[in-house]
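>>> Below are the sequence and a predicted model for it; my questions follow.
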Amino acid sequence: MEVKQMVSVIAGELQIASGQVERTISLLDEGSTVPFIARYRKEMTGMLDENQIRSIQERVQYLRQLEERKEEVIRLIAEQDKLTDELEKQIREAVKLQQVEDLYRPFKQKRRTRATVAKEKGLEPLATFILSARNGNLEAEASKYINGEKGVESVEEAIQGALDIIAEQMADDPNVRSWVREYTMKRATLSTAKKEDEPSEKKVYEMYYEYSEPASRIAPHRVLAVNRAEREGILRVKIELDFLPILQYLERKWIRRESVASEQLKVTIEDSYKRLIAPAVEREVRGLLTEKAEEQAIHIFSENLRQLLLQAPLRNRVVLALDPAYRTGCKTAVIDETGKLLEVAVVYPTPPQNKIAEAKRILIGLIEKHEVQVIAIGNGTASRETEQFTVDMLKEVKRDISYIIVNEAGASVYSASKLAGEEFPDLDVAERSAVSIGRRLQDPLAELVKIDPKSIGVGQYQHDVSQSKLSDSLEFIVESAVNYVGVDVNTASPALLQYVSGVSKQVAKNIVGRREEAGKYTSRKQLKDVPRLGAKTYEQCIGFLRISEGENPLDNTPIHPESYKSVAVLLKELGIRPEEITSEQAKAKLKEVNVKEMAQRLDIGEPTLHDIIASLLRPGRDPREELHKPMLKKDVLDIADLTQGMELQGTVRNVVDFGAFVDIGLKNDGLVHISQLSRRFVKHPLDVVSVGEIVTVWVKDIDMKKGRVGLTMLELETGAAEKR
């Protein structure tokens, strides 16, 4: 596919102007990254955002792989001397890989089938006669093919062999395959039935023991649930539909009027469908449903991860972090305002030890010694018992301290990693986990990038999807979040730096290595001296790297050095000296700039000038500071404390297809079903809530036996709603 044709296809699919697509492809081919293009090449792309550029990147990759497959298929068919001009044209005009595979199917090397055996017996001409003849005697024609040496002993065997060839031809016909696949997808029903008892008493798959739903309408999360239950041997899954219309379609396509073998062909059509077409199409339909479900699951995980990474940091607080446990004790770490580890300890305030008095004495001592301001409690095993202990302990502390439950998903993965071992070689695994819990409260992004994104539990069925696709998507999200926030090059770890646009793992290590050897960076220019950080990498990464208190105040902004000359002219035009950038007088002058006129005078694009002015108005700005702050607590809640209609504040922990899970202070998060998110129609929960958001909810129903709480974001009209 030529570049112009590729551009035309992508522009049509994504509803983007051809010029925007063409220039974006050119930038990508030059080695520019998605974050760099989105931020610093807005004039070239026509203001495309990261998601649009990412979509172009993915489509270019797909179409180029499609072209490679087309060339391979054409070569393979040509080697069999069966390539016609018409077939080659069809292959080259195909826009989907499935179309190419359908066209290649008749020529694909197959295992030994009834049709291949019949062909070896020389019965292909008889098959052609059956399909084309309107006159003649079928038995007489078939008798010509009786040949003992080839294994054709009778007229019946000859006819059956020819019909086997025809059945396979029908099944391999690309038009038939495409039509039946589309019909099945539109009309079929996915049905499930219980196969074996579930080992868990919770009966997770109970709703699917006798279940059916149109395949075209089944929700993605139900597809993944059914797939998992089928793999575990709990369910039997089938694709069911009325196939009579399919047989009628095949008869119209394959049986000529007054054919000498009409009746035999009708039987063959049914055989072809049931034996060859239906099983293959069922697999394809299940595959398409799974692919769509995986895409949705990956999308949800990605959006949740983005919100989790971009949670507002709790800066300038000394944190006491607790990693709860029963038998092995509660690991404790005190972290100063910069994330530096001050002290670790182990206490045993929970069963079976129950050394409550000792634990209070040790922890209160740490609080007083280090002037702790907030306590972070991991939400894993023994979390609620530790929370209750903490609340009781704080009553004896003279300082004003709050606590917060921190999602510790992935902390154990980090603590056992090579990176954690390098950071804290003298700590055991559990102590490292406590440090991670404390640091992710202070700066979620900087700490969470150290963990495999797949280990952060903010998705649905993430272990049931393509792990390579999931990894690609999550890596893009992490990269996007890191570059959106920006990175302080003098404090960032290699784990954080490696997600900066254009920076590899080795270059990230080299940046830190140079910092440790020569001291803090005072200018962005000094990064040019970092080993393996060449001109292209410098261009891609430097705008996302910040240097606070450096030689040039612009180095602490998202302004790219390539625009520094334009900034100097702008400041001169406005009568602002560089050292006055942060003054109120300078900000007032910047706010009055006529962007259109000034852009023409500076000979730069309006989008770039908009970004420059925004950066000068708020140098060193962290965009996360405008988001929801973590909700600090001073008391604990028990399910027995709840009453229907009670009003609560909670933190959204996870968003899935069917609703949102909200932490209201119980052992298990409460569920706000999608129908309870808003009084208006909600297409997907992500349109209403996001991970980390603080929301007001009301208790809708309580299941004491299962320990479940149903919540609503629609204020209950009970007139007796309690507030907490």
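Yep, it's here.

>>> CA atoms for contacts and neighbours, from now on please.
Will do.

>>> downstream neighbour of the helix or strand containing Glu539 in the secondary structure list?
Assigned by DSSP states H and E, Glu539 belongs to helix 535-541. Moving toward the C-terminus from helix 535-541, the next helix or strand (DSSP H and E) is strand 545-546.

>>> chain center to that following strand: distance?
How far strand 545-546 lies from its chain's middle: 27 Å, per CA atoms, centre = their mean, to the nearest Å.

>>> re the thing from before, how far is the helix holding Glu539 from where the chain is centred?
Relative to its chain's centre, helix 535-541 lies at 27 Å (CA atoms, centre = their mean).

>>> Tell me how far the residue lying farthest from the centre of the chain lies from Val260.
The outermost residue of the chain relative to its centre, with distances by CA atoms, centre = their mean, is Ala140 at 63.9 Å. Using CA to CA, to the nearest Å, Ala140 is found at 12 Å from Val260.

>>> How about Tyr564?
84 Å.

>>> Those two: which is more packed in?
The residue with more neighbours, out of Tyr564 and Val260, is Val260; 21 against 14, by other CA atoms under 10 Å.

>>> quick one: the more buried one is in a strand?
No. Looking at Val260 with DSSP: H, G, I helix; E, B strand; the rest coil, it is coil, so not inside a strand.

>>> and it, what is it in contact with?
Ile130, Ala133, Arg134, Asn135, Gly136, Asn137, Leu138 (CA atoms under 8 Å, 6 or more residues apart in numbering).

>>> Please identify which of these is nearest to Val672.
Ile130 (63.2 Å; CA to CA).

>>> what's around the closest one, how many residues?
26.

>>> That one: what's it in contact with?
When contacts are counted by CA under 8 Å, 6+ apart, Ile130 touches Leu138, Ala162, Ser259, Val260, Ala261.

>>> Mind telling me what element it is part of?
Counting by DSSP H and E, Ile130 is part of helix 124-132.

>>> contact partners of the next helix or strand after that helix?
Counting by DSSP H and E, the element after helix 124-132 in chain order, helix or strand, is helix 138-143. If you take CA under 8 Å, 6+ apart as the criterion, helix 138-143 is touched by Leu126, Ile130, Ser154, Val155, Ala158, Ile159, Val260, Ala261.

>>> Out of these, name the two that are farthest from one another.
Of all pairs in these, the most separated under CA to CA is Ser154 and Val260 at 18.8 Å.

>>> host element of the closest residue to Glu343 other than its chain neighbours?
Closest residue to Glu343 apart from its sequence neighbours, by CA to CA, 6 or more residues apart in numbering: Val334 at 5.3 Å. Using DSSP H and E, Val334 maps to strand 330-335.

>>> buried sites along stretch 129-139?
For stretch 129-139, a neighbour-count test (16 or more other CA atoms under 10 Å) marks Phe129, Ile130, Leu131, Ala133, Leu138 as buried.

>>> Please compare the first structure with the one that follows:
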Amino acid sequence: MEEKKQSMLQLLMKETSFSKKAIENVVSLIEEGNTVPFIARYRKELTGSLDEVQIRTIVERWTYINNLENRKEEVIRLIQEQDKLTEELQQSIVKATKLQEVEDLYRPYKQKRRTRATVAKEKGLEPLATWLFTFPAQGNVEEVAAQYLSEEKEVQTVEDALQGAKDIIAEWISDDPEMRKLIRQLTFKEGRLVSTSKDVEKDEKAVYEMYYEYEEQVGKIVPHRILALNRGEKEGIVKVALTTPVDKIHAIINKKYIKSTHSPVTPYVEDAVVDSYKRLIEPSIEREIRKELSEKAEDQAIHIFSENLRNLLLQPPLKGRIVLGVDPAFRTGCKLAVVDDTGKVLHISVIYPTPPKNEIEKGTQIVKGLIKEFGIEVIAVGNGTASRETEQFIANVIKEVDKEVYYLIVNEAGASVYSASPLGREEFPELQVEERSAISIARRLQDPLAELVKIDPKSVGVGQYQHDVTQTKLNDSLTFVVETVVNQVGVNVNTASSSLLQYVSGLSKSVANNIVKKREEEGKFVNRGQLKKIPRLGAKTYEQCIGFLRVIDGEDPLDQTGIHPESYKETKKLLKRVGATPEQIGSPELSEKLKQINIDEIATELEIGVPTLRDIIDALIRPLRDPRDEVPTPLLKKDVLQLEDLQTGMELQGTIRNVVDFGAFVDIGVKQDGLVHISKLTNRFVKHPMEVVSVGDVVTVWVDSVDMKKQRVALTMLKPENQM
């Protein structure tokens, strides 16, 4: 068992740049029931300060390698049971580093369904195939084949006998793992993916127009095109096929298997080669390559979605502002929700400033009255149906108000999902769906993270082809992102919803509900220790979650920090060492004192690791640090911009809303987000837009072109005089 573990460690070390010690420790910590966020934050000495993504990479690769080793053992056992395991074959299986290699090696020994070759073997034609494969210099092929004729075995003619022998040879060639590997590599290098139109009428909006007649080299096709082709094929709009360098492949097979060009059997074996490739190898390799391309494209799409989600969740909260949320609509009216600086709902109403009612004056008076009554400073307008008309209305109202009020268009993707969900109904049982949406829109501006965790991550509107990828893989990746962000930011245990708490390290949905229930029954928590009494929150769960749960204004000032209670003893020693008390946490005096100490010396004295000590010092200097505070705040607006107002070369400020393989979509204040193509992001070469921009970035752009017919805006981040 230990030998197997060492072999797995060596393979993982070869694949990654991580040390053996770090990998061993991560694996051990995970096996002990520790979570990724806990390991990343509180076990840095053991991991060499690996972050969450690196730790997850180790866990995922370890799982894959473990499955690989288990499959190797199983394949060796299955071949051994057939008494066909040679030393050379066993070594090849042991050395394999991919599941595909193991399956290729096992292929000749796998119990197959009845094939043409197995039928031929049952008819006693294998000796004939073996004879053909020896390439005798002389002999009459038909006379030899005639010896295998049999009424009983239904081998009626010489042609039947030779066809059966060729079927057996074709399967032998197809089962050659080395040959399959060579053909797979050549196909990947020189094959082309070709699509042609199948049923254009189904493509009403010409979404797949570029794929009606399209081809590209397999090794160069970009991920988003793979997913587009897959979707077009699935919808029956295009046909997709893989074209291969057939002559080159035949030449490779012939070189290995045609031992003589002068033997009387050569034409028969050459027939078997052509048949083996066309009937057995080519379809199989095409499936494998398309599956591999799709998996890589899926991984890329999931990666983009995950990074966009991470940046969206890390958008800075608009702290201390009273917000008016507006859910626009035509016939049913615009729903209004006033929310105070803690997210508490103060007022709900509806106005009808849009068609068909056009009650602009009445709506104006209501909004002005709310601004005055509640001291509203910011208005959040959803970007759904009627948002353009509602934005114009709100901009006009602001001009009539004698105080500074701004508005912002908020991406309401997923708001309706939350509003109609059991969670939305539970939170606001007396309200209509649209009224809940208005609250959600306002809260998204106040604290994007706290509000967005209530929504299925797939519904937040920052994905690319998210419906075309494996949903379990997508869910796992997005859940990991949400967990990582929630734990990096930390959670106020006295204000957090159950939706937010369940993403905290170690907490399940039921435990999160129990925390909220306890808080509602007994009032605010005053120290972290009280959480030990929560039903189903045991010692291990407490260890995993408690460092990420903050008690603000509690009995112990350390409870408001990211310092884990397991380090309180050392933290208090440190404070005593510099002549300070816990009450001075966050003060300039303590900060100055801590900056003077010798880190290595104090770490040795306190018997803790340097990374842990650095984290403790950082928490003492900035106890309420929020990583979101370092991100640019959203652009607030006072006036509306129309698509018709845009002119080529116009300079604008915008916010990145979505990043995809081919560019970035930017909110510039008109209804449609503009697209900055990857070639217009920067003068230097970039492989992916994420090298330049992220969701939430505030950027300067210039209008490149406006297509009024298609309602599209092309933008550039290259200053006009710098464009090449």
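Happy to help now that I have it. None of the values given here were measured: they were computed from a predicted structure.

>>> nearest to Phe661 of the first structure, of the contacts of Val260 of the first structure?
The closest of the contacts of Val260 of the first structure, once distances to Phe661 of the first structure are taken by CA to CA, is Ile130, at 63.4 Å.

>>> Quick check: the closest one vs Gln160 of the first structure, distance?
Distance from Ile130 of the first structure to Gln160 of the first structure, by CA to CA: 11 Å.

>>> Identify the residue of the second structure aligned to Lys194 of the first structure.
Matched to the second structure by TM-score structural alignment, Lys194 of the first structure sits across from Ser197.

>>> and that match, how many neighbours does it have?
Neighbours of Ser197 of the second structure using other CA under 10 Å come to 19.

>>> so the lengthiest helix in the first structure matches what in the second structure?
Ranked by residue count and defined by DSSP state H, the top helix of the first structure is helix 278-309. Aligned by TM-score structural alignment, helix 278-309 of the first structure falls on residues 282-313 of the second structure.

>>> Buried residues, that stretch. List them.
282, 285-286, 289-290, 293-295, 297-313.

>>> do stretch 348-368 of the first structure as well
By 16+ other CA under 10 Å, the buried positions in stretch 348-368 of the first structure come out as Tyr348, Pro349, Thr350, Ala359, Lys360, Leu363, Ile364, Leu366, Ile367.

>>> and that stretch, how far from the chain's centre?
In terms of CA atoms, centre = their mean, the centre of stretch 348-368 of the first structure is found 41 Å from the chain centre.

>>> Stretch 609-626 of the second structure now?
Distance, centroid of stretch 609-626 of the second structure to centroid of chain: 30 Å (CA atoms, centre = their mean).

>>> Ok, stretch 442-459 of the first structure next?
Taking mean C-alpha positions (CA atoms, centre = their mean), stretch 442-459 of the first structure and its chain are 14 Å apart.

>>> okay, it sits on what stretch of the second structure?
Under TM-score structural alignment, the match for stretch 442-459 of the first structure is residues 446-463.

>>> First-to-last residue distance for that stretch?
23 Å.

>>> what comes up buried for that stretch?
Quick answer for stretch 446-463 of the second structure (16+ other CA under 10 Å): 446-455, 457-463.

>>> so how many other residues sit close to the alignment partner in the first structure of Ala146 of the second structure?
Aligning on TM-score structural alignment places Ala146 of the second structure opposite Ser143 in the first structure. Residues lying near Ser143 of the first structure (other CA under 10 Å) number 17.

>>> so who does Lys331 of the first structure touch?
The contact partners of Lys331 of the first structure, by CA under 8 Å, 6+ apart, come to Leu322, Asp323, Pro324, Ala325, Val344, Ala345, Val346, Val347, Ala430, Glu431, Ala434.

>>> Identify the farthest-apart pair in those.
Across those (CA to CA), the longest gap, 15.3 Å, separates Ala325 and Val344.

>>> And those two? Which one has more around it.
Set side by side, Ala325 of the first structure and Val344 show more neighbours around Ala325, with 22 against 19, by other CA under 10 Å.

>>> Can you classify the residue mapped onto that one from the second structure by secondary structure?
Under the alignment (TM-score structural alignment), Ala325 of the first structure maps onto Ala329 of the second structure. Applying three-state DSSP to Ala329 of the second structure yields a three-state assignment of coil.

>>> Quick check: Ala329 of the second structure vs Glu391 of the second structure, distance?
Ala329 of the second structure is 11 Å from Glu391 of the second structure, by CA to CA.

>>> before we move on, which element is the equivalent of Val60 of the first structure over in the second structure in?
For Val60 of the first structure, the aligned position in the second structure is occupied by Trp62, per TM-score structural alignment. Assigning secondary structure by DSSP H and E places Trp62 of the second structure in helix 52-81.

>>> and that helix, how far from the first structure on average?
When the first structure is overlaid, helix 52-81 of the second structure sits 2.2 Å from its aligned residues on average, using mean CA distance after the TM-score superposition for the first structure.

>>> Pull out the buried residues from the next helix or strand after that helix.
Later in the chain than helix 52-81 of the second structure, the nearest helix or strand by DSSP H and E is helix 87-95. Neighbour-count burial for helix 87-95 of the second structure flags Gln90, Ile93, Val94 (criterion: 16+ other CA under 10 Å).

>>> try stretch 67-86 of the first structure
Buried, per 16+ other CA under 10 Å, within stretch 67-86 of the first structure: Glu67, Arg69, Lys70, Val73, Ile74, Leu76, Ile77, Leu83.

>>> List the buried residues of stretch 482-496 of the second structure.
Applying a neighbour-count criterion of 16+ other CA under 10 Å, one finds 482-496 buried in stretch 482-496 of the second structure.

>>> These in helices, which ones?
Val482, Glu483, Thr484, Val485, Val486, Asn487, Gln488, Val489.

>>> Identify the residue of the first structure aligned to the first one.
Structural alignment places Val482 of the second structure opposite Val478 in the first structure (criterion: TM-score structural alignment).

>>> contacting residues for its match?
Leu305, Arg306, Leu309, Val449, Tyr499.

>>> Okay, the nearest residue to Asp275 of the second structure once chain neighbours are set aside and Val706 of the second structure: tell me how far apart.
Nearest residue to Asp275 of the second structure, sequence neighbours excluded (CA to CA, 6+ apart): Ala170, at 6.5 Å. To Val706 of the second structure, Ala170 of the second structure is 59 Å away according to CA to CA.

>>> If you count surrounding residues, which of those two has more?
Using other CA under 10 Å as the criterion, Ala170 of the second structure and Val706 rank with Ala170 on top: 27 against 18.

>>> for that one, what are its contacts?
Going by CA under 8 Å, 6+ apart, Ala170 of the second structure touches Ala117, Ala272, Val273, Asp275, Ser276, Tyr277, Leu280.
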